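K.L.:
Let me see the structure of the following:
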Amino acid sequence: MDIILIITLLVVAFALLFDFINGFHDTANAIATSVSTRALPPRVAVLMAAFMNFIGAITFVGVAKAIASDIVDPFALSTPEAPLIGSVVILAALLSAITWNLATWYFGIPSSSSHTLIGSIAGAAIAAAGFDILNYTGFIKILEALLLSPFIALAAGFLMMSLFKIIFKNTNLYKTNKGFRTMQIFTAAIQSFTHGTNDAQKAMGIITMALIAGGLQHTDDVQGWVRLACAVAMGLGTSIGGYKIIKTVGGKIMKIRPVNGAAADLASATVIFGATLIHLPVSTTHVISSAIMGVGSAQRVKGVKWGTARKIVLTWIITMPISALMAAIIYTILNLFF
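P.N.:
Got it, this is the predicted structure:
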């Protein structure tokens, strides 16, 4: 029991570290457009995002419950004969996800924290108990959300920008840009709030999994201290900022003007918050980048830097299988010691 408690405490610590890294890794996505158009200075944008992420994180728990029980059944991970398996699986998944997040942050690649965490949980669980351990109904539902949300965001960005073009076609360009630059302060805040409602939930879900696997909790309810701790970790991580990723998302996909930034923010925030309301985790990275591509396509298809977009999409594709493999290897190594 002492070993289970120690591993559970390690899981909690690494989950909060994952949330902290997620904060500075994915914050860039939420504020990239407002920083690149100079609607907000980077420091102000980051602090605002930190506050709004915190508010969003403590408001909802539906996505956390999906992470805790829809990928694998946490009650089935450990057995009386092997009580440590569940805790070690979750620890391996977190170590894998943190490693991938740090690697992609270092190279300035807007990778998905959602993909790496979900892939890592699946990979470590399969290494421990085979493919039958997966909750295929819930897992496929999550995969569908992850796969479809970028296409929905692309369409939403295209439609939002097309609508703006119709509404403001006879407006003075200077006045329009000035107005949208002000509007971006609010759209960036909304974007950061929705990021907190979805992304911070993932660490809450994995801590809840660990508490169940360790026999310290017998329902999938997210405890109050878990919500608060994850919200604080996400907020602190956000306050650090991720300027390398801001540069990629804010300028290397397309040249963003205030009207483009506002359209992309509104489109992606709508998609993310919609997913939160139906308790599905989505990648804020994928959604925001796709919304920017949709906005750029509505303005001028050739204006989108599709070479950069291809590199981002390639990273999206490889993240989940690489994370699953890494988690399986880490689990195998940890299993030698536990």
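K.L.:
alpha carbons only for contacts and neighbour counts from here, please
P.N.:
Fine.
K.L.:
Just the buried residues of stretch 59-74, please?
P.N.:
By neighbour count on 16 or more other Cα atoms under 10 Å, the buried set for stretch 59-74 is 60-74.
K.L.:
let's see this one next to it:
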Amino acid sequence: MDFTLLILIIVLALVFDYINGFHDAANSIATIVATKVLTPFQAVLWAAAFNFVAYFISKYWIGEFKIGNTIAKSVDEHFITLEVILAGLIAAIIWNLATWKLGIPSSSSHTLLGGFMGAAVAHAGAFSEDGIDVINYAKVVPTFLFIFCAPLIGMIMAYFITVFILNVCRRANPHKADKWFKKLQLVSSALFSLGHGGNDAQKVMGIIGAAVICYKIDLKDPVFMAADSKHRFDLFVNDDFWWWVPLASFLVIGLGTLSGGWKIVKTMGSKITKVTPLEGVAAETAGAATLYLTEHLGIPVSTTHTITGSIIGVGITKRISAVRWGVTINLLWAWILTIPVSAILAGLIYELFRIFM
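P.N.:
Model (predicted):
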């Protein structure tokens, strides 16, 4: 039964990964579609390719999967069961599909984290009998803070990059400059897609890793039992049997991106503010830099929040009113509600598991 449940979790995690890809495709392609640099199909193909390339950068250049490790350890391992992980995944999938259907660019990252934590709390309560926190606050608090910090960093960086470019190019021929920035958008979009793949695929790795570790501990696997809890995720990543999980996580998110998410593309590409090729370069470069910084720190941030903040940043350089603040406030509400709604939904699903499983 446990092995069957583990396989179900892995399948659902990869389904979530796929949904994450088409839900968040807009993050890296919205501006190049809005500026007509690429057709929608060319754009998703471009982004998907770099989502997958991010695997090789994470594994062979960076040499570790810090974000996956953070997700796997967001809940104290004493309160992780396969049923907890399954409930969290189902809740995350439901919320992601609902927001995709409504065209709301919410965070897949926070959906997954909220579901995981909500199910764990339903399983054990806020504290165990020994007073141990169910939630690993050292891992989770930075993630909560970056709900606000990531878009703010993206916005500030995008603002200054745009101002810098405008000053450098103020005497350039507008037609020639526009052609150059359309070419540069291919580069900035690729950089952001690398960040998207590197950030979001690892979140699914983290959930699968948590499930495998839980399964191994239940089996009293001597290798995992002997290892310090801090190093069990590394054991999973380097296990000869599970080598394919990181590769599959990056591949599936790329396939999801290839499927696109056109309602969200429209929101990101035109409803927040009108974006030119120059501004697209600035927004994507700022967003990519923010994602690389947070990946280095091992903080799982929302690519959606990051690029939204960056698009707002370039809009502000024209005038404050260039940003459609009504749309932005609606997005902010979706961001704030994502974790608690996912957590409550996961808790309810876990309670149903208690009754029927």
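K.L.:
and of the buried residues of stretch 59-74 of the first structure, the nearest to M320 of the first structure?
P.N.:
Proximity to M320 of the first structure was ranked across these by Cα to Cα; first place goes to I71, at 13.4 Å.
K.L.:
Could you measure from that closest one over to Q217 of the first structure?
P.N.:
18 Å (Cα to Cα, to the nearest Å).
K.L.:
now F131 of the first structure
P.N.:
Plainly put, F131 of the first structure is 25 Å away from Q217 of the first structure if you go by Cα to Cα.
K.L.:
And those two? Which one has more around it.
P.N.:
Between F131 of the first structure and Q217, counted using other Cα atoms under 10 Å, the more crowded position is Q217 (16 against 13).
K.L.:
my read: the more buried one touches L211, true?
P.N.:
Yes: between Q217 of the first structure and L211 there is a contact at 5.4 Å, judged by Cα atoms under 8 Å.
K.L.:
Trace stretch 266-274 of the first structure over to the second structure and give me the residue numbers.
P.N.:
Under TM-score structural alignment, the alignment places stretch 266-274 of the first structure onto residues 285-293 of the second structure.
K.L.:
Give me the mean deviation of the matching stretch from the first structure.
P.N.:
Superposing on the first structure and averaging over aligned pairs (mean Cα distance after the TM-score superposition for the first structure), stretch 285-293 of the second structure comes out at 0.5 Å.
K.L.:
So what's the gap between that stretch and the chain middle?
P.N.:
13 Å (Cα atoms, centre = their mean, to the nearest Å).
K.L.:
cool, stretch 94-106 of the second structure as well?
P.N.:
How far stretch 94-106 of the second structure lies from its chain's middle: 14 Å, per Cα atoms, centre = their mean.
K.L.:
Please list the residues outside that stretch that contact it.
P.N.:
With Cα atoms under 8 Å, 6 or more residues apart in numbering as the test, stretch 94-106 of the second structure has contacts from 19-20, 23-24, 108, 111, 261, 263-264, 267-268, 304-305, 331, 334-335, 338, 342.
K.L.:
If you count neighbours, what's buried in that stretch?
P.N.:
So stretch 94-106 of the second structure, judged by 16+ other Cα under 10 Å, has buried residues I94, W95, N96, T99, W100, G103, I104, P105, S106.
K.L.:
Relative to the first structure, which residues correspond to that stretch?
P.N.:
Using TM-score structural alignment, stretch 94-106 of the second structure pairs with 99-111 in the first structure.
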